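Enquirer: Have a look; sequence and predicted model below, questions after that.
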Amino acid sequence: MGDDLISAPLPVEQMKARLDAVEGFIKELGLSRTQFDVFRLMKRVTDYFSARVFMVMNMPPVGSPTLAASSVITNWPAEMLSEYDSHNLLLSSPVFERLRSVSVPFAFDMMAVARERDAKTSEITKSLFSRFNMPRGGCFPVCDGAGNRGIVTWTGDMPAFSTPDMMALNYLSAHIFNRLAEIRDMDARVTETLTEREIECLNWTAAGKTSIEISEIMGLSEHTINHYLNRATKKLDTVNRTQAVAKALRLGLIK
């Protein structure tokens, strides 16, 4: 499961190209404002390193039966994740057992991991990860500024990650998990600062009402309604009402 699965080092030219790409990803990450922004970036990182899927998750509590409950963002196929959880594979996962006891990144091979399981879950694991073309990958333990532990993984049918790849992905993982925590904190502050009137206006906008219609419903002037909506748009760090409504829906501020 460990260092012996890492491939030979890259040539100097390829290593420099990797570092330049990582620098670009980090700059773009700093401009991300939503989880979806980070999701799109993660897809490009995944493609760049020839992997198939990624997952950013909080460290699952001991005894947690499902992986989905700890996932923050992922592009794992829904069917794959559902099957993984339906067989309770997290409870007996050698990968997560190791992740709870180490703070260093490591590569893994699912066939080797499966051999560490009991006979029943071993066969299920081999079949599942083979069917979805996810035979190997890398795990990167991370933590945010508040000390919350997490994990970033990349999995696929690519060749084993090189040492420079593991170093680059480890560096990226730390930045990704931290940025997601920052976005979560920003969202929490927005939730606290939006007023009841602003949320009500967003609710009616989401229902398809115009400013004039909302003014009639709420018994306020159209100018006042526009003022509430413009202020809500700025507080949500969005550029228009459509984006404001979409973000408010995502944050659970409106339904």
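Expert: It's in. Please read all numbers here as calculations on a predicted model, not as lab measurements.
Enquirer: Every contact and neighbour count from this point should use C-alpha atoms.
Expert: Fine.
Enquirer: the helices in the stretch 1-150 of the chain, which residues?
Expert: 12-31, 35-48, 78-86, 94-99, 110-115, 119-131 (DSSP state H, counting those that start in this stretch).
Enquirer: For the closest residue to residue 45 other than its chain neighbours, the count of nearby residues, please.
Expert: Sequence neighbours aside, residue 25 is the residue nearest to residue 45 in space, at 7.6 Å (criterion: CA to CA, 6 or more residues apart in numbering). The local packing of residue 25 (other CA atoms under 10 Å) involves 18 other residues.
Enquirer: quick one: contacts for residue 25?
Expert: For residue 25, the contact set (CA atoms under 8 Å, 6 or more residues apart in numbering) comprises 41, 45, 172.
Enquirer: Quick check: the first one vs residue 47, distance?
Expert: With distances defined as CA to CA, to the nearest Å, the gap from residue 41 to residue 47 amounts to 10 Å.
Enquirer: neighbour count winner among those two?
Expert: Per other CA under 10 Å, whichever of residue 41 and residue 47 has more neighbours is residue 41, with 18 against 12.
Enquirer: What segments of the chain are strands?
Expert: Ranges of strands within the chain are 53-58, 71-74, 106-109, 136-143, 149-156, based on DSSP state E.
Enquirer: The structure to be compared is supplied as follows:
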Amino acid sequence: MTDLFWSTWEIISLIEQAADQNAIQDCLINIAKIYGFASVFGGIVPPGDMRNSKTEIQARAVVQYFPKGWGARYVDQNYLPRDPILARLQKDRNAFSWSDGYRSCPDPDNVRIIGGEAADFGLVEGFVIPITTLDQRTAALSFGGARDDLSNRDRSALTFLAHFAIGHWLYLRRPNLTRSKPLSPREFDCLLWAAEGKTDWEISVILGISRSTVTKHIASAREKLDAVSKSHAIAIAMRLKILC
């Protein structure tokens, strides 16, 4: 096994042991530092027209870690509804870089002002990971720093860790925690192939079932494992030795 593999699972173990939001925040800050980032911010993505209320932001956030002064500046200047990254998150569920978010922004003034001021605080480039929850809300984590020179391998590992951290955070916020139910043979097969990196379509070909049936089985497995995403379900299943 590679050092990256073991480092990833050591971090997952720490996230899993986190008993509250503060502990999860500490894990995410540690992850940001490991991957060379100076900031990490994230939680439930607000609607694009949400007022920039500090209380509202805090209610949705799992982590707010910035260079000194940037968080207060962002709130004081009411940048949230104008943020190019938030605008991109309203329509894109794939991971993207800050520069991609800036390029897709229809208002160059927002890019110039917000991107320029962020750069003054050392936040020039970043990597954003959207996560769709079981109830179809969108969560996201945004890592920022002087540069983003992650390899594709690092991006994959960081994306996996982000899904697991957000999943555990949302799990802790649930009013009623239930015991995991056993997976059906078909749910197990679908999750096993998903853990191998296969898409729903590829799994449908392998198992000789429809793509929609694969999607249904994976969604059911997520619910039984109290997971909020496919990656979260895979991580839980591996921890419980359901997948080996």
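Expert: Looks like it came in fine. Keep in mind the model is a prediction, meaning the values are calculated, not measured.
Enquirer: Superposing both, give me the TM-score.
Expert: The TM-score (TM-score structural alignment, normalised by the length of the second structure) is 0.62; 173 aligned residues with a CA RMSD of 2.7 Å.
Enquirer: before we move on, the earlier item: alignment lookup: the residue nearest to residue 45 of the first structure to the second structure.
Expert: Aligned counterpart of residue 25 of the first structure in the second structure: residue 11 (TM-score structural alignment).
Enquirer: try residue 121 of the first structure
Expert: Looks like residue 121 of the first structure aligns to residue 110 there (TM-score structural alignment).
Enquirer: Was I right to think its match contacts residue 80?
Expert: No. Shown here, residue 110 of the second structure and residue 80 do not form a contact pair, counting by CA atoms under 8 Å, at 10.6 Å.
Enquirer: Neighbour count: the two, which is higher?
Expert: With neighbours defined as other CA under 10 Å, residue 110 of the second structure and residue 80 compare such that residue 80 has more, 21 against 16.
Enquirer: After alignment, which residue of the first structure pairs with that one?
Expert: Alignment note (TM-score structural alignment): residue 80 of the second structure maps to residue 90 of the first structure.
Enquirer: Taking strand 125-132 as reference, get the angle to the longest helix along the second structure.
Expert: Secondary structure of the second structure per DSSP state H: the longest helix is helix 152-173. Helix 152-173 of the second structure runs at 50 degrees relative to strand 125-132, counting by axes from the mean of the first three to the mean of the last three CA atoms, to 10 degrees.
Enquirer: which part of the first structure lines up with the helix or strand just after helix 152-173 of the second structure?
Expert: Sequence order places helix 185-195 as the next helix or strand after helix 152-173 of the second structure, per DSSP states H and E. Helix 185-195 of the second structure lines up with nothing in the first structure when matched by TM-score structural alignment.
Enquirer: Which neighbouring elements make contact with helix 185-195 of the second structure?
Expert: Contact here means 3 or more CA pairs under 8 Å, 6 or more residues apart in numbering; DSSP states H and E; on that basis helix 185-195 of the second structure packs against helix 200-207, helix 211-224, helix 230-239.
Enquirer: which of those sits most buried?
Expert: Comparing those by mean neighbour count (mean count of other CA atoms under 10 Å), helix 230-239 comes out on top with a mean of 21.
Enquirer: can you tell me the distance between the two ends of stretch 214-230 of the first structure?
Expert: 14 Å.
Enquirer: residue range for it in the second structure?
Expert: The aligned range for stretch 214-230 of the first structure is empty, by TM-score structural alignment.
Enquirer: before we move on, what about stretch 160-176 of the first structure?
Expert: The aligned range for stretch 160-176 of the first structure is 149-165, by TM-score structural alignment.
Enquirer: what's the spacing between the matching stretch and its chain's center?
Expert: In this view, stretch 149-165 of the second structure has its centroid 9 Å away from the chain centroid, taken as CA atoms, centre = their mean, to the nearest Å.
Enquirer: hmm, who's touching stretch 41-54 of the first structure?
Expert: Here stretch 41-54 of the first structure makes contact (CA under 8 Å, 6+ apart) with 25, 28-29, 74-76, 133-134, 137, 152-158, 165.
Enquirer: Then stretch 101-119 of the first structure?
Expert: Residues from elsewhere that reach stretch 101-119 of the first structure, judged by CA under 8 Å, 6+ apart: 1-3, 5-6, 92-95, 121-123, 125-126, 129, 134-142, 160-161, 166, 170.
Enquirer: Show the buried residues in these.
Expert: The neighbour count (16 or more other CA atoms under 10 Å) marks 1, 5-6, 93-95, 121-122, 125-126, 129, 134-142, 160-161, 166, 170 as buried among these.
Enquirer: before we move on, back to that, I'd like to know which of the contacts of stretch 41-54 of the first structure are buried.
Expert: The neighbour count (16+ other CA under 10 Å) marks 25, 29, 74-76, 134, 137, 152-157, 165 as buried among the contacts of stretch 41-54 of the first structure.
Enquirer: Out of those residues, which is nearest to residue 241 of the first structure?
Expert: Within those, proximity to residue 241 of the first structure (CA to CA) peaks at residue 29, which comes in at 24.5 Å.
Enquirer: so that closest one sits right up against residue 177, yeah?
Expert: No. Residue 29 of the first structure is not in contact with residue 177 according to CA under 8 Å; the separation is 10.5 Å.
Enquirer: which residues does the residue nearest to residue 193 of the second structure when sequence neighbours are not counted contact?
Expert: Closest residue to residue 193 of the second structure apart from its sequence neighbours, by CA to CA, 6+ apart: residue 203 at 6.4 Å. By CA under 8 Å, 6+ apart, the contact set of residue 203 of the second structure is 190, 193, 194, 211, 214.
Enquirer: Same list (the residues you listed) but as TSV, adding distance to residue 230 of the second structure.
Expert: Conversion of those to TSV gives the following (distance: CA to CA, whole Å):
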residue	distance to residue 230 of the second structure
190	11
193	12
194	8
211	15
214	12
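Enquirer: returning to that earlier point: between the contacts of residue 25 of the first structure, which is nearest residue 59 of the first structure?
Expert: Nearest to residue 59 of the first structure among the contacts of residue 25 of the first structure is residue 172, at 17.6 Å by CA to CA.
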